[in-house]
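below are the sequence and a predicted model; questions follow.
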Amino acid sequence: MSIAGKKIAILATHGFEQSELEVPLQKLKEAGAQVQIVSLEAGEIKGWAKKDWGRPVSVDRTLGEAKPSDYDALVLPGGQINPDLLRVEPKAIEFIKGFWRDNKVIGAICHAPWLLIEAEIVKGRRVTSYHSIKTDVINAGGRWEDSEVVTDQGLVTSRNPGDLDAFSRKLIEEIGEGVHQRRAA
């Protein structure tokens, strides 16, 4: 499916899981999207590659420069460090909430549902995540599922480790559908 002309933000900071940023980034670009890395500060952010620091990625825009209205969708890579640092940043949470309020697609991988919890998005929604935050999702009112990829009205989550290609395909499909009218959970 082509999503040519769509603009996608990937919100990340230091400690993002390398593959969870790079695979969706590559797949979204291959599908024709314009993708920007949005972070807390300008410059570069450094990834985490399984058991050690990974490669740096250039930041395209800071949170101070980016607005949800600039984009068609949002991707939240996981790793333990990245979402834990972002979930205590009010600007990051407001950025995420803006996508949800505007009925735009949000994709979250692994530990990134922590950000969805902070943004008060998971309550009543079908969600998956890395197994270690299952209780956090449930305690926030999410309907946690042990599935590789779960979609609920434009919210795409992946438990990873798993198939990031399957996550990316579902994300692209949801972006191609456009805004999602959301029923109350």
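Looks like it came in fine. Only a predicted model underlies this, so the values are computations on that prediction, with no experimental measurement involved. Numbering: from 1, shown residues only.

from now on I want contacts and neighbour counts done on CA atoms only, so please keep to that.
Will do.

taking the centroid of this structure, which residue is nearest it?
For the chain, the residue nearest the mean C-alpha position is Leu76 (2.0 Å; C-alpha atoms, centre = their mean).

tally of neighbours for the closest residue to Ile117 other than its chain neighbours?
Nearest-residue entry for Ile117: Ala140, 6.3 Å, with adjacent residues in sequence omitted and distances by C-alpha to C-alpha, 6 or more residues apart in numbering. Look at Ala140: counted by other C-alpha atoms under 10 Å, it has 18 neighbours.

OK, contacts around Ala140?
For Ala140, the contact set (C-alpha atoms under 8 Å, 6 or more residues apart in numbering) comprises 117, 120, 122-123.

take a look at this one as well, against the first:
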Amino acid sequence: MKVAFLVAPEGVEQVELTDPWQAVRDAGGTPRLVSTKPGRIQAFNHLDKADTFEVDQVVKDATVEEYDALVLPGGVANPDFLRLDNKAVAFAKGFFDAGKPVAAICHAPWTLVEADAVRGRTLTSWPSLRTDITNAGGTWVDEQVKVCTGGPNALITSRKPDDLKAFREAFLEEFAKTTKGSAR
């Protein structure tokens, strides 16, 4: 299982990147850091700078076909930067078009709103996104984790870092269903 982790050059909530990343590795998968620029990305612990991480691939060179699933970590600034990058939005939307699973936590559904990928879907997020999701045609729920399979792909969403255990368990289960038999 090869999983793209799409992040902006700065603003990702570190634990929302590192915890799911480790879960993919522990499950025998290959996580890859995809960003809008090469080099290193700057992670944050809420509003404070945290560690930096090496980018594996620039989104303009990435294709949905080379990945089995997508994880969108949150952080307030991260998805706000991503939603302004047409290639990042198209990359995220491509997973829906291809019927591949997508997992998004906290503020990350902003990127999916921009990709017009929440219409007709039920999802959760950080509470401040409720109106954006509703206005984009989605149904927002206040749950620790929400798995929505009523569309072209599985969409797994979660609210915040406190929900990471439930989030990783849910997305690993859905990713395993989709990638069963995959040679990656």
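Right, received. Where do you want to start? Keep in mind that what you see is a predicted model, and the values were worked out from it rather than measured.

overlay the chains and give the TM-score.
Overlay of the two chains. TM-score (TM-score structural alignment, normalised by the length of structure 2): 0.92; 174 aligned residues with a C-alpha RMSD of 0.9 Å.

just to revisit the earlier point, residue in structure 2 paired with the residue nearest to Ile117 of structure 1?
The pairwise alignment with structure 2 assigns Ala140 of structure 1 to Ala136, based on TM-score structural alignment.

ditto for Leu28 of structure 1
Alignment note (TM-score structural alignment): Leu28 of structure 1 maps to Val24 of structure 2.

element containing that match, please.
Using DSSP states H and E, Val24 of structure 2 falls within helix 14-26.

how about the helices in structure 1?
Secondary structure of structure 1 (DSSP state H): helices located at 18-30, 81-86, 90-101, 113-118, 134-139, 164-177.

so what's Arg169 of structure 1 up against?
Lys27.

mind doing that once more with 10 Å?
1, 24, 27-28, 31, 175 (C-alpha atoms under 10 Å, 6 or more residues apart in numbering).

just among those, which is most surrounded?
Neighbour-wise, the contacts of Arg169 of structure 1 (other C-alpha under 10 Å) top out at Ile175, 27 neighbours.

neighbours around the closest residue to that residue other than its chain neighbours, how many?
Setting aside the residues directly before and after it, Ile175 of structure 1 is nearest to Val105 in space (C-alpha to C-alpha, 6+ apart), at 6.2 Å. When counting by other C-alpha under 10 Å, one arrives at 27 neighbours for Val105 of structure 1.

what do we get in structure 2 for Val105 of structure 1?
In structure 2, the residue paired with Val105 of structure 1 is Pro101, using TM-score structural alignment.

cool, thanks, signing off.
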